[in-house]
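# sharing a sequence plus its predicted fold:
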Amino acid sequence: MNPSHTFSIAGRAIGPDQPIYLIAEAGVNHNGELPLALELIDRAAEAGADAVKFQTYRLDELILPGVKKAPYQQRTGDAGESQSAMLERLAIDEEFHRALIARCEQRGIRFLSTPYGSRSLALLESLQVPVIKIASTDTTNQLFLEEVGACGRPVILSTGMSTAAEVLAAATTLRAAGCRELLLLKCTSNYPTPPAEVNLRSMATLAALTGELVGFSDHTEGVGASPAAAAMGAVLIEKHYTLDHDLPGPDHRASLNPAQLTEWVRRIREVELQLGSRQLGPSPSESDTRPSLQKALVVLQDLQAGETLTRRNLGALRTGGQGIGAFHGLDLLGRRVTRAIPAGTPLQWEDLAR
């Protein structure tokens, strides 16, 4: 599905035949509280994720005052609160960011964040965040995409809510502005995403349309969709997680808890093992099994020296590895034997006349 070129985050190659890059999406599930955010980092590191991602924004470059919450946000919180008021509570400043980065360095996990405007992009650049992740809300924001493309960092772009033409235009704008490494995420911007709207097959369409690497931003409930995306060629997968589904906030209920996050990582890595190699042929364990289970050529009737091999007197049985492999059966019909051979004897090459 994916092109053969690679994408990198701080020297870690991402692409076909590379380990899938797993992002634990903390998002705003810290509820604006640093202790919660630090614990989220700890849980992501313990689960084995490659990176943990937050959200970086300044309210005045993201939303107008009084804008209503999205329907899923209304279902998971105070429906009377405006979206802008909610986001104001969840915004984090530079000092908060630095504390998160320090904790990530301590725990050996990569810090990532999504900027939502020019100043938040500048902050992440100043903090040396190695890759810029653009949310679906900005897939059609051509002014911002041009800024992001010009920053010189690899870009991950979510594509939720966007048409094929809009996604192609976004990729074109980023590339034209100077983006040298681009990765697109198949995404459905609904929390949680109903199974019928996941549309994993469209990952291949996205790759064919743009020629870019493709991953999956998983907003479904549970862990099932991500391993399926891994099997279908996603090179990067992200998933929201929380410390507790019952915490107040817009994304907690559609997120994995820490135990589920660990299972999410385990199942994706298991799929990677199962995908294995592109090379055809027996596996190492099959090489041990082959002598016991594969058939070899066996004489079915008593033969005298000089008799001809036919379908009536030659067959294939399991012999425990003795004799000529059944693969050669058609080639040996019509050949003469050089000695008397009792029925039930595995045929050997030296039994055949030249």
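Okay, I see it. Note that the structure is predicted; figures quoted are calculated from it, not measured. Numbering: from 1, shown residues only.

# all contacts plus neighbour counts: C-alpha atoms, from now on.
OK.

# which parts of the longest helix anywhere in the chain are buried?
Determined from DSSP state H, the single longest helix within the chain is helix 258-275. Of all the residues in helix 258-275, those buried under the rule 16 or more other Cα atoms under 10 Å are 258, 260-269, 271-272.

# hold the first one in mind and look at this next one:
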Amino acid sequence: MILAAKTAGADIVKFQKSNLEAKFTAKCLEQPYDSVNSWGKTYGEHKRYLEFSEDKFQELMDYAKELNIACTASAMDILSARFLNKLNVPFIKIGSGDVNNLPLIKEVCQMGKPVVLSTGMADMQWVRKIIETVKESYTEINVNPPYKLVLMHCVSR
């Protein structure tokens, strides 16, 4: 898929990175997951099957670099954000499912990384709260405006 993106003219590819134990409770991961779309008997087995290990993720990053295409990911939790920061990705994306995860947003900002954040179905009051949080977080590490934030918004019906 990285090669296909490069061949199609893309400048960057984006994956998702989760630390399942940081993102989900043990009870959630142990839940039976009986579905035609299941890759395991429990939700945890299913998610572990789909999740790239840190070694595999490093392979993806190396391959993208070899092809001269940038690579990043959505951080689904703080531990994943820290891992992505170690890989020196050009920015970290925060998905709409974490639009209310202010500790994650603060952590990413305090890394000094640019943030691309999907606002999903957040209302304008919450978007203002996110912007305030980003400004405060960058200020704490002495990053001056313009702040490194891109907001994306998709409308659902």
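Done, it's in. Worth saying up front: this structure is predicted, and the values here are computed from it rather than measured.

# TM-score of the superposition?
Once superposed, chain against chain, the TM-score is 0.81 (TM-score structural alignment, normalised by the length of structure 2); 145 aligned residues with a Cα RMSD of 2.4 Å.

# and the helices in structure 1?
Using DSSP H, helices in structure 1 cover 34-47, 71-75, 83-90, 94-107, 118-126, 142-150, 164-177, 202-210, 225-231, 258-275, 284-293, 329-332.

# can I get those helices in CSV with distance to residue 135 of structure 1?
As requested, the helices of structure 1 are exported to CSV (distance: least, Cα to Cα, whole Å):
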stretch, distance to residue 135 of structure 1
helix 34-47, 20
helix 71-75, 17
helix 83-90, 15
helix 94-107, 18
helix 118-126, 12
helix 142-150, 11
helix 164-177, 12
helix 202-210, 16
helix 225-231, 19
helix 258-275, 21
helix 284-293, 44
helix 329-332, 61
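
# okay, the residue positioned nearest the centre of structure 2 and residue 27 of structure 2: tell me how far apart.
What sits nearest the mean C-alpha location of structure 2, by Cα atoms, centre = their mean, is residue 74, with 1.6 Å. Here residue 74 of structure 2 is placed at a distance of 24 Å from residue 27 of structure 2 (Cα to Cα, to the nearest Å).

# then residue 119 of structure 2?
For residue 119 of structure 2, the distance to residue 27 of structure 2 - Cα to Cα - is 28 Å.

# the residue nearest to the centre of structure 2 pairs with which position in structure 1?
In structure 1, the residue paired with residue 74 of structure 2 according to TM-score structural alignment is residue 114.

# spit out the contact partners of its match.
53, 54, 55, 56, 132, 133, 134, 135 (Cα atoms under 8 Å, 6 or more residues apart in numbering).

# tell me which of those residues fall in strands.
53, 54, 55, 56, 132, 133, 134 (DSSP state E).

# coming back round to it: more neighbours: residue 119 and residue 27 of structure 2, which one.
residue 119 (23 against 9; other Cα atoms under 10 Å).

# identify the residue of structure 1 aligned to the more buried one.
By TM-score structural alignment, residue 119 of structure 2 lines up with residue 159.

# nearest spatial neighbour of that match, chain-adjacent residues omitted?
For residue 159 of structure 1, ignoring the flanking residues on the chain, the nearest one in space by Cα to Cα, 6 or more residues apart in numbering is residue 136 at 5.2 Å.
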